[in-house]
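S.K.: I would like the atomic coordinates for the input below:
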Amino acid sequence: MDNRQDRVRSPCVSVCALDENDVCIGCHRTGDEILRWTSMTNDERRQVLQYVAQREEKTLL
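M.R.: Predicted coordinates for the structure are as follows:
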């Protein structure tokens, strides 16, 4: 199990609202990713953060 201090931190920015695609307008995670975050491994969290970066980039275009 990961040491608590070494856990990948949540990208939450306390702007919690899901858009029509079930993606948070604040952190760009899906509703499912938000719900599962606390039970994910660090590797799973890193993968989600890659998805987050891609989603965020799309919103900036």
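
S.K.: contacts, neighbours, all on C-alpha from now
M.R.: Will do.

S.K.: just want the most central residue of the chain.
M.R.: Centroid-nearest residue in the chain: residue 29, 3.9 Å away (criterion: C-alpha atoms, centre = their mean).

S.K.: ok, it touching residue 52?
M.R.: Yes - the criterion here is C-alpha atoms under 8 Å, and residue 29 meets it with residue 52 at 5.9 Å.

S.K.: what residues sit buried inside stretch 21-33?
M.R.: If you call a residue buried by 16 or more other C-alpha atoms under 10 Å, then stretch 21-33 has these buried ones: 23, 24, 25, 26, 27, 28, 29, 30, 31, 33.

S.K.: returning to what we had before: ok, now which ones touch the residue nearest to the centre of the chain?
M.R.: Contact partners of residue 29, counting by C-alpha atoms under 8 Å, 6 or more residues apart in numbering, are 23, 48, 51, 52.

S.K.: now the other sequence, so there's something to compare against:
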Amino acid sequence: MSNTLSNVESPCVRNCCLDDKDMCLGCFRMLDEILIWGTASSQQQLDIVKAISVRKLIKAKSELR
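M.R.: So this is what the prediction gives:
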């Protein structure tokens, strides 16, 4: 893991609440992703942001049912 500064903006929206699977209902990160964010490399952060996008889509689709 890298301690270098990253240009990837944190997805945190300051609305932290974990569901039963340890996913934040505010930013859609998993607890382990939240914990490593500050020391993650830029590539790891980008991977997390991509995973967040997928989770948001899944959540939106499930709410339409």
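
S.K.: if I look at the residue nearest to the centre of the first structure, how far off is residue 1 of the first structure?
M.R.: Remark: distance between residue 29 of the first structure and residue 1 of the first structure (C-alpha to C-alpha, to the nearest Å) = 24 Å.

S.K.: with residue 53 of the first structure instead?
M.R.: 26 Å.

S.K.: so which of the two has more stuff around it?
M.R.: residue 53 (13 against 6; other C-alpha atoms under 10 Å).

S.K.: using the three-state scheme, assign that one.
M.R.: Of the three states, residue 53 of the first structure takes helix according to DSSP: H, G, I helix; E, B strand; the rest coil.

S.K.: and the nearest residue to it once chain neighbours are set aside, what element?
M.R.: In space, and not counting its chain neighbours, residue 53 of the first structure is closest to residue 28: 8.0 Å by C-alpha to C-alpha, 6 or more residues apart in numbering. Counting by DSSP states H and E, there is no helix or strand that carries residue 28 of the first structure.

S.K.: these two touch, right, residue 28 of the first structure and residue 54?
M.R.: No - taking C-alpha under 8 Å as the definition, residue 28 of the first structure is not a contact partner of residue 54, at 9.1 Å.

S.K.: picking up where we left off before, pull the most distant pair out of the contacts of residue 29 of the first structure.
M.R.: Greatest spacing in those, by C-alpha to C-alpha: 23 and 48 (12.3 Å).

S.K.: which residues does the residue nearest to residue 7 of the first structure when sequence neighbours are not counted contact?
M.R.: Using C-alpha to C-alpha, 6+ apart and skipping the chain neighbours, the partner closest in space to residue 7 of the first structure is residue 42 (6.1 Å). Listed by C-alpha under 8 Å, 6+ apart, the contact set of residue 42 of the first structure reads 2, 7, 8.
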